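> Sharing a sequence plus its predicted fold:
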Amino acid sequence: MKTVVNTSKAPAPIGPYNQAIKAGNTLYISGQIPMSTPSGELVSGDISKETKQVMENIGFILEEAGYNFRDIVKTTIFLADMNDFSEVNGVYGEYFDDQAPARETVAVKTLPKNVRVEISAIAFK
């Protein structure tokens, strides 16, 4: 069974997708960008603040679905500039303990709304 998960605490989708889909015990969270809610404004100018906003948005979606960061088993980090990796990694690491999820980080040419970081996640209970 597939269930749509959306919360007003995280930015509304900007295209034909949902914030997350729950399929069985697995939650697939769409890529989140550093957009604040409810203003809809992008957090920009400091990659650490941008990453924190992305992680907070993921947290709001997890909460809506009844999950938490410990339930995340896989993430993908997309960066517009791999030179931001160290700062992004530092903020990202604050959300996980010794059971951090599997992950890959990839550099891409551009991201939605020309942001510098986007993160997607898969959680499992």
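Arrived safely, thanks for sending.
> make it CA atoms for all contacts and neighbour counts henceforth
OK.
> residues near residue 66, how many?
Neighbour count of residue 66, defined by other Cα atoms under 10 Å: 11.
> What separation is there between it and residue 59?
Distance of residue 66 to residue 59, given as Cα to Cα, to the nearest Å: 10 Å.
> next one: residue 114
Plainly put, residue 114 is 22 Å away from residue 59 if you go by Cα to Cα.
> So which residues of the protein form helices?
Secondary structure of the chain by DSSP state H: the helices cover 47-65, 85-93.
> Give me the distance from the longest one to the chain's centre.
Right, helix 47-65. Centroid separation for helix 47-65 versus its chain: 6 Å, with Cα atoms, centre = their mean, to the nearest Å.
> angle of it against helix 85-93?
Between helix 47-65 and helix 85-93, the angle comes out at 30 degrees (axes from the mean of the first three to the mean of the last three Cα atoms, to 10 degrees).
> among the helices of the chain, which is the most enclosed?
Mean neighbours per residue, mean count of other Cα atoms under 10 Å, is largest over the helices of the chain for helix 47-65, with a mean of 21.
> Which residues does that helix contact?
Helix 47-65 has contacts (Cα atoms under 8 Å, 6 or more residues apart in numbering) with 5-7, 9-11, 19-20, 22, 27, 29, 32-36, 43-44, 68-69, 84, 87-88, 91-92, 95, 116-119, 121.
> Next up, a structure to set beside the first:
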Amino acid sequence: MTKRRISSGSPLEPVIGFCRAVRTGKQIMVAGTAPIEPDGSTTPGDAAAQMERCCAIVAKAIADLDGHIDETVRTCIYLTDRADFDSVAQVHGKWFGDARPACTTLIVSGFIRPEWKVEIEAEVMEA
């Protein structure tokens, strides 16, 4: 089965040796996606603003691999502060509410950049 890979342009991809998303057949897997702006800086603002950016990156990765966000079957949200859950969950619902994927949320001690408040992973399975 052929694999297709895409990059989001994150400056971390070549350093770490990964790509934003991989498509194999009808499945698309999107790597942990942080709030990184096109210039490599961190998205400013609170966890909800950062989640918006993460979801936009994920949605673009899915579309770039000819997938549809409404076919997302699984997401995993990573937060550094459980107090941010409600606002981040609302953003998740905005982006993934029609798909209603299986979703796990984990509280973690931190990310590569200390200013990051959230990351998200996603998997798509086409019908």
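Looks like it came in fine. Because the structure is predicted, anything quoted here is derived from the model rather than measured.
> Just send the helices of structure 1 back as JSON lines, with distance to residue 108 of structure 1 too.
Converted to JSON lines, the helices of structure 1 look like this (distance: least, Cα to Cα, whole Å):
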{"stretch": "helix 47-65", "distance to residue 108 of structure 1": "16"}
{"stretch": "helix 85-93", "distance to residue 108 of structure 1": "13"}
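> nearest to residue 76 of structure 1, of those?
Residue 76 of structure 1 lies closest, by Cα to Cα, to one member of the helices of structure 1: helix 85-93, at 11.3 Å.
> Mean deviation, that closest one versus structure 2?
In the superposition with structure 2, the aligned residues lie an average of 0.5 Å away from helix 85-93 of structure 1, counting by mean Cα distance after the TM-score superposition for structure 1.
> what's the straight distance from one end of stretch 12-28 of structure 1 to the other?
Distance across stretch 12-28 of structure 1, first residue to last, is 16 Å (Cα to Cα).
> Buried residues, that stretch. List them.
For stretch 12-28 of structure 1, burial by neighbour count (16 or more other Cα atoms under 10 Å) applies to 12, 18-22, 26-28.
> just stretch 66-79 of structure 2 next, same as before
Residues of stretch 66-79 of structure 2 classed as buried by neighbour count (16+ other Cα under 10 Å): 67-79.
> Run through the strands of structure 2 in chain order.
Assigned strands in structure 2, in chain order: 3-6, 21-24, 27-33, 72-79, 102-107, 118-125 (criterion: DSSP state E).
> now the angle between strand 72-79 and the fifth one, please.
Angle, strand 102-107 of structure 2 to strand 72-79, by the same axes, to 10 degrees: 10 degrees.
> The last one too?
Using the same axes, to 10 degrees, the direction of strand 118-125 of structure 2 lies 170 degrees away from that of strand 72-79.
> Could you tell me the angle between strand 118-125 of structure 2 and strand 27-33?
180 degrees.
> Give me the mean deviation of strand 118-125 of structure 2 from structure 1.
So strand 118-125 of structure 2 averages 0.4 Å relative to structure 1 (mean Cα distance after the TM-score superposition for structure 1).
> packing partners for that strand?
Where contact means 3 or more Cα pairs under 8 Å, 6 or more residues apart in numbering; DSSP states H and E, strand 118-125 of structure 2 is packed against strand 27-33, helix 47-64, strand 72-79.
> likewise the fourth one?
The elements that strand 72-79 of structure 2 packs onto, with contact taken as 3+ Cα pairs under 8 Å, 6+ apart, are strand 102-107, strand 118-125.
> So which residues make contact with the longest one?
If you take Cα under 8 Å, 6+ apart as the criterion, strand 118-125 of structure 2 is touched by 26-35, 47, 50-51, 54-55, 58, 62, 67-69, 71-80.
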